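Peer 1: Here is my input, please return the structure:
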Amino acid sequence: MKSQIVTFLIKCPDQKGLVAKITSFFYEQGFNIVSCQQYVNSIEDTYFMRVRLNAEGTVISKEDLEKNFLKLATPLQFNWSVNYGDKKQNVAIMVSHTSHNLYDLLERAKEGRLDCNVKMIISNHNKLRHIAEMFNVPYYYLPVTKETKKEQETQVTKLLDSNKVDLVIMARYMQILSSEFINHYPERIINIHHSFLPAFQGANPYKKAYERGVKLIGATAHYATEDLDEGPIIEQDVKPVTHESTPTTLKRIGADIEKLVLARAVKNHLNNQIIVSGNRAIVFPEAGE
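Peer 2: Prediction:
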């Protein structure tokens, strides 16, 4: 292999000797371990590991590495994945009316703070096309009604698949995706919800928050699943507010939180820092990378 960082994500039943067996395997294959992060869920008796390897000087092929690793993984019941860090992931951003998340993601990608290729922007409205033109990103206007939903999602799927999109970001795309669409991209759709879930699910969370007199306003980034706003949570954050806050000020404060939360969630995904376990996302912190 060329000099690059290889990342393994491992989930398995907890058992004695896992660290020794895994690290010994990579040593024997000629890798230098850059970082090794682990977590044990004692309630579910499950072990999680994120290990980053320096491939410089190794001569083993990807095929042989995975074949050899499988010999270790199978008897230990590993659920695992590997990323070779040799290509940027392709990203599509889906939006409706609001622009703050879109601007932020495009700026971060342009500056290299998000390591990805933004292949396209897809919207059910045409009002944000000028932003796509500013960043020289293809913009696809695909309007949708209740009657045309299935047809529109088919168009979207064809666009995503033909452009080999790895991650779909719902940056305030105000449409409920069908189960068929979501299941076509499992753990590959990140949604930003403008409240601190599980509070105020669904539409108009800022109005609901105002009516409830909340003292904290927040945002949540999660993987999309068939259950609306209930997918594995990747990132959350909050800011304090007061009784003087109106729905308008809550919305303004919330927009700033949304941008940070969504960007962190996308970065976590792109950096292979997440292992999904049931409806929970195990998010490893950055390890000096």
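Peer 1: from here on, contacts and neighbour counts on C-alpha atoms
Peer 2: OK.
Peer 1: which SS state does residue 259 fall under?
Peer 2: Here residue 259 takes the helix state, with states given by DSSP: H, G, I helix; E, B strand; the rest coil.
Peer 1: list the contacts for it?
Peer 2: 100-101, 104-105 (Cα atoms under 8 Å, 6 or more residues apart in numbering).
Peer 1: Considering these, which is situated nearest to residue 21?
Peer 2: When those are ranked by distance to residue 21 (Cα to Cα), residue 105 comes first, at 39.9 Å.
Peer 1: which element is residue 118 on?
Peer 2: strand 116-123 (DSSP states H and E).
Peer 1: Against which helices or strands is the helix or strand following that strand packed?
Peer 2: Going down the chain from strand 116-123, the next helix or strand is helix 129-134, by DSSP H and E. For helix 129-134, the packing partners by 3 or more Cα pairs under 8 Å, 6 or more residues apart in numbering; DSSP states H and E come out as strand 139-141.
Peer 1: Name the residues of the strand it packs on that are buried.
Peer 2: Using 16 or more other Cα atoms under 10 Å as the test for burial, strand 139-141 gives 139-141.
Peer 1: again with stretch 248-257
Peer 2: Result for stretch 248-257 [16+ other Cα under 10 Å]: buried residues 250-251, 253-257.
Peer 1: The residues you listed in helices, which ones?
Peer 2: Secondary structure assignment by DSSP state H places 250-251, 253-257 of the buried residues of stretch 248-257 in helices.
Peer 1: neighbours around residue 130, how many?
Peer 2: Residues lying near residue 130 (other Cα atoms under 10 Å) number 11.
Peer 1: Pretty sure residue 218 sits against residue 251.
Peer 2: No - taking contacts as Cα atoms under 8 Å, residue 218 lies outside contact range of residue 251: 10.1 Å.
Peer 1: export the buried residues of stretch 248-257 to TSV and tack on distance to residue 208?
Peer 2: Shown next, in TSV, are these (distance: Cα to Cα, whole Å):
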residue	distance to residue 208
250	11
251	11
253	15
254	13
255	16
256	19
257	17
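Peer 1: so which of those comes closest to residue 38?
Peer 2: Closest to residue 38, out of all of those and judged by Cα to Cα, is residue 257, at 28.8 Å.
Peer 1: quick one more, to check against the first:
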Amino acid sequence: MNQPTGESIWGNINTAFEIALNIYAIVAKDENGLEHEGIMVPKSKAKEVLSPKAMSMAEQDGDWLCYGEDTKDIPMYEMLQRRVAACKRMETKAIDMMAELRRDGKLSLTDYFGECAPPKQTENGADQLHQVRNGIYLVHSGGEDYFAVHESVADNFMSDVAEAFGRRDGEYLYYDLTTAAVPLFELRQIYGEVNDLVVSEDSLLSTLNSNFKLYVSYYNELVQEEAKIPPVEAPIGLFLQKQLDRAAQEPESRSREEPVAERSVP
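Peer 2: Sure, this is the predicted structure:
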């Protein structure tokens, strides 16, 4: 159906334009020369663009449903509702596509962001670096072990909450082997090399539940039921080989790590 022309319930139509599919805004002039604004929708298409309630509130004029100055906001509101819903569907689809690209490894960090420089070593070269993949390292420095993540990786593949648990030094975020549970949990879902570092998923989940309750609560609020972090009964702090090696060297120090004080996050 073409756009409305000629006579309408408000007078002769001077202007008509389609503001959305099958929804027309019009300006008409009555016999007294007064202009009136309204919305017109063809009856044959109304069910496709309007709810039954909105249709019932229209004034009928031949093949058209008409909404005057007191009711024209009704079809406008429903039109905007559909646009918001369409935007949300597009956003969800885009997020799902990005996640799929990450899982399938099609998004190459090296190609996309360039090669990340390794963490800066100490002046005497005492630091030991093990590259997990571009921008992700295991670092031994000052007698301690750290999980180091380049800011490019963190900004694009980790949550803000996960970043907050790290100590920033230059272009890298450093996590000790306890706080490493948070970035490891997020990055292992994207990179197989990071997933290979985790020798016990149960210990990783138990560590998150014991030491990072706020993070678990935050994460579980954002994901669907099947993706939530479940409660797990397992030794904490034994999800990396380095932790197992340390525990083997100190068998009497602990059979199960006590929860550490949780850091507040923004």
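Peer 1: what's the TM between chain one and chain two?
Peer 2: Overlay of the two chains. TM-score (TM-score structural alignment, normalised by the length of structure 2): 0.24; 107 aligned residues with a Cα RMSD of 6.1 Å.
Peer 1: Put together a markdown table for the buried residues of strand 139-141 of structure 1, with distance to residue 66 of structure 1 on each row.
Peer 2: Converted to a markdown table, these look like this (distance: Cα to Cα, whole Å):
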| residue | distance to residue 66 of structure 1 |
| --- | --- |
| 139 | 38 |
| 140 | 38 |
| 141 | 41 |
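Peer 1: and of those residues, the nearest to residue 157 of structure 1?
Peer 2: residue 140 (12.4 Å).
Peer 1: what ranges do the helices span in structure 1?
Peer 2: With DSSP H as the criterion, structure 1 has helices spanning 18-28, 62-73, 100-111, 129-134, 149-162, 179-184, 205-212, 247-270.
Peer 1: Next: structure 2.
Peer 2: 46-49, 52-56, 73-104, 109-113, 151-157, 160-164, 181-187, 192-195, 201-211, 213-222, 241-249.
Peer 1: With respect to residue 27 of structure 2, which of the ones you listed lies nearest?
Peer 2: helix 73-104 (15.0 Å).
Peer 1: List the buried residues for that closest one?
Peer 2: Quick answer for helix 73-104 of structure 2 (16+ other Cα under 10 Å): 74-76, 79, 99, 102.
Peer 1: That helix packs against which elements?
Peer 2: Partner elements for helix 73-104 of structure 2 (3+ Cα pairs under 8 Å, 6+ apart): none found.
Peer 1: count of residues packed around residue 179 of structure 1?
Peer 2: For residue 179 of structure 1, using other Cα under 10 Å, the count is 12.
Peer 1: quick one: the closest residue to residue 25 of structure 2 other than its chain neighbours from residue 23 of structure 2, how far?
Peer 2: Leaving out its chain neighbours, the residue that sits closest to residue 25 of structure 2 by Cα to Cα, 6 or more residues apart in numbering is residue 39, at 4.7 Å. Counting by Cα to Cα, to the nearest Å, the gap from residue 39 of structure 2 to residue 23 of structure 2 is 7 Å.
Peer 1: Quick check: the closest residue to residue 82 of structure 1 other than its chain neighbours vs residue 100 of structure 1, distance?
Peer 2: Residue nearest to residue 82 of structure 1 in three dimensions, not counting chain neighbours: residue 8, with 4.5 Å by Cα to Cα, 6+ apart. The spacing between residue 8 of structure 1 and residue 100 of structure 1, counted by Cα to Cα, is 34 Å.
Peer 1: higher neighbour count, those two?
Peer 2: When neighbours are counted by other Cα under 10 Å, residue 8 of structure 1 and residue 100 differ, and residue 8 comes out ahead with 17 against 14.
Peer 1: Contact partners for that one?
Peer 2: Residue 8 of structure 1 neighbours (Cα under 8 Å, 6+ apart): 49-52, 80-83.
Peer 1: ok, now with 6 Å
Peer 2: Applying Cα atoms under 6 Å, 6 or more residues apart in numbering to residue 8 of structure 1 gives the contacts 50-51, 81-82.
Peer 1: gap between the two ends of stretch 19-37 of structure 2?
Peer 2: 13 Å.
Peer 1: Residue 109 of structure 1: neighbouring residues, count only.
Peer 2: Count around residue 109 of structure 1 with other Cα under 10 Å applied: 15.
Peer 1: List the residues that contact it.
Peer 2: So residue 109 of structure 1 contacts nothing (Cα under 6 Å, 6+ apart).
Peer 1: and it, how far is that from residue 169 of structure 1?
Peer 2: Counting by Cα to Cα, the gap from residue 109 of structure 1 to residue 169 of structure 1 is 13 Å.
Peer 1: again, but for residue 275 of structure 1
Peer 2: Taking Cα to Cα, one finds residue 275 of structure 1 at 18 Å from residue 169 of structure 1.
Peer 1: How about residue 265 of structure 1?
Peer 2: Using Cα to Cα, residue 265 of structure 1 is found at 10 Å from residue 169 of structure 1.
Peer 1: Check residue 223 of structure 1 too.
Peer 2: 9 Å.
Peer 1: Kindly point out which residues are neighbours of both of the two.
Peer 2: With Cα under 6 Å, 6+ apart, residue 223 of structure 1 and residue 169 have common neighbours 189-190.
Peer 1: circling back to that earlier point, which two in the buried residues of helix 73-104 of structure 2 are spaced the farthest apart?
Peer 2: 74 and 102, at 42.4 Å, using Cα to Cα across those.
Peer 1: which parts of stretch 53-67 of structure 2 are buried?
Peer 2: Across stretch 53-67 of structure 2, burial judged by 16+ other Cα under 10 Å covers 54-55, 58, 60, 64-67.
Peer 1: Repeat that for stretch 136-145 of structure 2.
Peer 2: Buried-residue list, stretch 136-145 of structure 2, by 16+ other Cα under 10 Å: 136-139, 145.
Peer 1: Using JSON lines, please lay out these together with distance to residue 35 of structure 2.
Peer 2: Listed next are these as JSON lines, based on distance: Cα to Cα, whole Å:
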{"residue": "136", "distance to residue 35 of structure 2": "67"}
{"residue": "137", "distance to residue 35 of structure 2": "71"}
{"residue": "138", "distance to residue 35 of structure 2": "73"}
{"residue": "139", "distance to residue 35 of structure 2": "75"}
{"residue": "145", "distance to residue 35 of structure 2": "77"}
